[in-house]
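> only the shape, not the letters, is given here:
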């Protein structure tokens, strides 16, 4: 963020800085070398001592709905962030005040391009659910009489998110530049990726497409489904789906036949989504699952979904199989084939850390433990050792953890390995099918031949560019991130010095003229010029001395 942007957002910036200090992050604020005006306006007493990750969660809660949503999305990147932080961020809940329908109505009317009574025969103007991005209303379609849920985006939420994000990105960049111990987490990079994901979620058409695609690919529509989407009355900021009359999983009696059945079907569905279809619900926590009166399981809120290629699914099969067998050596071998962003790859170190992660989360001999938490821990080990896990792998691990916790809620004896085995067999049949193997071999052979045919043309193109002098070499200077700020500050001081000099010269010339009015026997205009020169000169000297102490 540029300096003038920071000043333009001074009020919100001060609120964020105040919240940081109140939650015990004053030392971090001083380390990022913020403008002095930002430090001088802070007068906040810190809260009682808590763990650092708990304080991060409190910061998100204090900053409001936008930061809560951002924190919830950060909790879906266990490969990049510490387990303690992920645990705290998963506790974030939407606790926002409902907007009046006078404010929400115009958004609904604009997206529908029609009056409310032209589309709905009934519409309850009191929301049944409120979140940081939108609110949900209960209504009935005029055309079909179907009872529907209408999700409407809050007015101006995009602008507010953009403003808060720019300020948080400025803080993240300062932390990345000035806090060496936090550089490995690359907070600016994480924020930029989360912003792209949030922009996708703000477009409700993506959620509609995800739900529609799942229902098309779902092989078990009798027992598992996503809400039907009414595309003709949905848009970028309004989503209309069928009304799901069901109960949350924590309302199911435990133990019960319904709980046992739904837990197994939910886990089977998720593994089918991940390993067979390669398209899955990225956040199947308890709040996004509903059980209908006839015992069907509904996956709701498809704002975030993950996608895996065929090869990614096969790699996951190998990883899951090795994890269930407690084979840390095989997992380390798999990690060696994944893309790497760094050079510090030590397979023996990774293998030791994986062995500890398996031992802490899962017992291969009995099949007991938390598979989701163990996979998340392994992905974090990969990331800490310079291996690029990727967003979709991380979403998958988070989804498995969520569905595992939901399964435990419905069935205290829930076992992931028992549910996982049938899906694993299906994938192995697909992978080892002679027809599939031959098809893959033929595809690779064709691609290889095409690439060989392209080699002469590519070499000719490179030589032509060399002949025309079109080949350029780019150099990137590292460690010069603050050069622009330093040059700008120096230019400002030089300019101010020139202005002071001009004031002194002009005032001296006026003094010699003797023009009236006078002050202490000298021309008043000249005296005012001397005073202004003195004030600006003293301020300039003070600023130079202060900058020297700071650096």
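Nice, thanks for sending it over. Note that this is a predicted model, so its numbers are computed, not measured.
> when you work out contacts or count neighbours from here on, use the C-alpha atoms and nothing else.
Fine.
> mind checking what helix or strand follows the strand or helix carrying residue 333 in sequence?
Counting by DSSP states H and E, the element that carries residue 333 is helix 328-336. On the C-terminal side of helix 328-336, the nearest following helix or strand under DSSP H and E is helix 347-361.
> what comes into contact with the helix or strand following that following helix?
Next along the chain after helix 347-361, taking DSSP H and E as the criterion, comes strand 362-363. Judged by CA atoms under 8 Å, 6 or more residues apart in numbering, the contacts made with strand 362-363 from elsewhere in the structure are 326, 368-371, 374.
> one more: stretch 256-273?
Outside stretch 256-273, the residues within contact range by CA under 8 Å, 6+ apart are 220, 223-224, 252-253, 279-281, 295-297, 400, 403-404, 406-408, 410-411, 414, 416, 419-420, 423.
> second one coming, line it up with the first:
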């Protein structure tokens, strides 16, 4: 067994200075402080990976030693600050572990941004490598067991990385379409099973914000939290006036931690923006999506803003008795402390307790869909994070929904809201032209796009949607569809898609669709609602549940029930304004068409045609050349990086060369996949 010897580093890592640790260091004793300093310095040494490469090139260590050392860095447990990997065996030990984790999060906010970057990417690469290893295992039961273990590690790793990544884990816990079920179940614990901080620290934060002792603010205050989340925790208390309240207290050091983490997340967004092939015709701006996410994240740590949003949400649903929003007590609220009415409930995915209380599960599923459609279409002010940790229910009003967290709220502009109403109505009316008009109104479809191709594609998907609706009724078509075998259904879908080949190519080349950042949270919310609905009702189908809402949508679009009724009959009888206008202007249109035909006969009017087969061939040739060019550029930059390393060039130049090489190399496999798709 060959012992791996790490070469001496040319430039010694700078020691962590006392002032860089900040005021948080006073909370640690001398032993803990030394351990944290050692961890930060170790991370700095990991940043000096280029010295390992230099040593390998110069022959100071063998290639096998270099590979072994680098592999060890990537697959070993990530360095942690203020967190000990000990298992809690009692409540005291669990509280101590939670306190250590909280201290680690605070220290990360004051630590070195480079060490934080290493910690994040080491965790990401370690997780990817472990998942790739499972591809070699053929036994499904063994793979499932391994994934359960990896899910626990993933959950623990996100907890160690802190609140920003806990929020990421909460988002991923609703994406059953992209993650295995074993990971989903592990990540679901992040919704409400996040370690809290001590009651003493909570009281200290309250006293700092209000400038007086806790007993002058509350008549009683329970130091044990009733719930803990990524950004704060909730304590039960009693006001001086006697009302029982829930007090939400923010974690310390969040703003500093966000500043560090969002730098890395923005870098990821820039890379995604460069690598996204946009072959689906959608023009996603990943940097804008990041900026929108960052904006909402900073708003979420302002509890004054959250309280105002809660009152606005409550005002919107004041006439809906089956929706409850806790009352806000402003006299005992601040930017880091939010005091609200104490409303106990059952978590909406706790099926056993819901059945025990006799709450109608199907009605809850229907109401969850109805409430969100109203948020989007009627008010344009919607909850971005309706996961089970933020929504509860009780037996009042036959199954009342209780919303708790209003930190992440967003709203549509008037045009987008009106366009969304028209979009949903057009989908159910099977109107492809109206659907495209709605997409233009919402800013999703470019106004100068090829409407003919887009409408043909819309007609195809509307047909698929109508088929889905037909499965749920008792019509002859539904019976015929349900009698088809899976192979026959796939064959029919393949034939329909084959007819769209040229239109899809045209749309893919023109990139007519834009992706507004706000819709990121709408999709996320619908994903969460789908998970909640499926848990409550196995036959949950949002498309079917939205049908009764169409009448309300029509009234909303026309302004009143009377106007909606008149317009419905006018449409059936051909008495719409558009129909009458077409009748009056028909002679003029006939004369115009006669002029156009005469111009065509004289050769004064020329028509431009597109040969999509030739365009497709040219596109493939250009794509092959582009992919080969990127590979050549990556090779040249890699050679330049190695040459700069051997020449002991400045670190910045070497890192720039290697980073650019990695960026171009990453685009090569994407180009190969695009070529194969032609």
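All right, it came through fine. Small disclaimer: the values here were computed from a predicted structure and weren't measured.
> overlay the chains and give the TM-score.
Their TM-score after superposition, calculated using TM-score structural alignment, normalised by the length of structure 1, is reported as 0.62; 417 aligned residues with a CA RMSD of 4.9 Å.
> what's the neighbour count on residue 452 of structure 1?
Using other CA atoms under 10 Å as the criterion, residue 452 of structure 1 is surrounded by 11 other residues.
> what residue of structure 2 takes the place of it?
Here residue 452 of structure 1 stays unmatched in structure 2, going by TM-score structural alignment.
> on that earlier part again, with neighbour count, secondary structure and distance to residue 77 of structure 1 as new columns, can the contacts of strand 362-363 of structure 1 be given to me in a markdown table?
Rendered in a markdown table, the data for those read as follows (neighbours: other CA atoms under 10 Å; DSSP: H, G, I helix; E, B strand; the rest coil; distance: CA to CA, whole Å):
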| residue | neighbour count | secondary structure | distance to residue 77 of structure 1 |
| --- | --- | --- | --- |
| 326 | 20 | coil | 24 |
| 368 | 16 | strand | 25 |
| 369 | 17 | strand | 22 |
| 370 | 19 | coil | 18 |
| 371 | 24 | helix | 17 |
| 374 | 22 | helix | 14 |
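> what's the closest of these to residue 302 of structure 1?
Taking CA to CA as the measure, residue 302 of structure 1 lies nearest residue 371 of the contacts of strand 362-363 of structure 1, at 23.7 Å.
> wait, what's in contact with the closest one?
The neighbours of residue 371 of structure 1, taking CA under 8 Å, 6+ apart as the test, are 361-362, 400-401, 404, 416.
> and it, how far is that from residue 23 of structure 1?
When CA to CA, to the nearest Å is the yardstick, residue 371 of structure 1 and residue 23 of structure 1 sit 34 Å from each other.
> only the buried subset of the contacts of stretch 256-273 of structure 1, as a ChimeraX command please.
Buried members of these, identified by 16 or more other CA atoms under 10 Å, are gathered into one ChimeraX selection as follows:
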select :223,224,279,280,281,295,296,297,400,403,404,406,407,408,410,411,414,416,419,420,423
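> which ones among the contacts of stretch 256-273 of structure 1 lie within strands?
Counting by DSSP state E, the members of the contacts of stretch 256-273 of structure 1 that fall within strands are 224, 279-281, 297.
> give me the element the residue nearest the centre of structure 1 is part of.
Centroid-nearest residue in structure 1: residue 194, 2.6 Å away (criterion: CA atoms, centre = their mean). Using DSSP H and E, residue 194 of structure 1 falls within helix 187-202.
> residues contacting that helix, please?
Outside of helix 187-202 of structure 1, the residues within contact range by CA under 8 Å, 6+ apart are 70, 73-74, 133, 153, 158, 165, 169, 172-173, 176, 206-207, 236-237, 303-304.
> would you list every one of the strands in the stretch 251-400 of structure 2?
Under the criterion DSSP state E, counting those that start in this stretch, strands of the stretch 251-400 of structure 2 are mapped to 282-284, 323-324, 337-341, 346-347, 381-383, 391-394, 400-403.
> which of those sits closest to residue 596 of structure 2?
Of all those, it is strand 282-284 that lies closest to residue 596 of structure 2, at 35.7 Å by CA to CA.
> counting contacts, what elements does the closest one pack onto?
Packed against strand 282-284 of structure 2 by the contact rule (3 or more CA pairs under 8 Å, 6 or more residues apart in numbering; DSSP states H and E) you find strand 513-515.
> list the buried ones in the strand it packs on?
Buried residues in strand 513-515 of structure 2, defined by neighbour count with 16+ other CA under 10 Å: 513-515.
> TSV for those residues, including distance to residue 175 of structure 2?
TSV is the format used below for the buried residues of strand 513-515 of structure 2 (distance: CA to CA, whole Å):
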residue	distance to residue 175 of structure 2
513	24
514	23
515	19
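> heading C-terminal from the longest helix that structure 2 contains, find the next helix or strand.
Looking only at structure 2 and at elements set by DSSP state H, the helix with the highest residue count is helix 612-646. Scanning forward in sequence from helix 612-646 of structure 2 by DSSP H and E, the next helix or strand is helix 651-677.
> residue 601 of structure 2 maps to what in structure 1?
Checking TM-score structural alignment: residue 601 of structure 2 goes with nothing.
> run a quick neighbour tally on residue 601 of structure 2.
The tally of other residues near residue 601 of structure 2 (other CA under 10 Å) stands at 9.
> assign a three-state SS to it, would you?
When classified by DSSP: H, G, I helix; E, B strand; the rest coil, residue 601 of structure 2 comes out as helix.
> helices along the stretch 451-551 of structure 1, start to end?
Using DSSP state H, counting those that start in this stretch, the helices found in the stretch 451-551 of structure 1 span residues 483-513, 524-550.
> I meant the stretch 1-150 of structure 2, not that one.
Counting by DSSP H, counting those that start in this stretch, the stretch 1-150 of structure 2 forms helices over residues 18-21, 30-46, 49-58, 63-75, 91-110, 113-133, 140-161, given from the N-terminal end onward.
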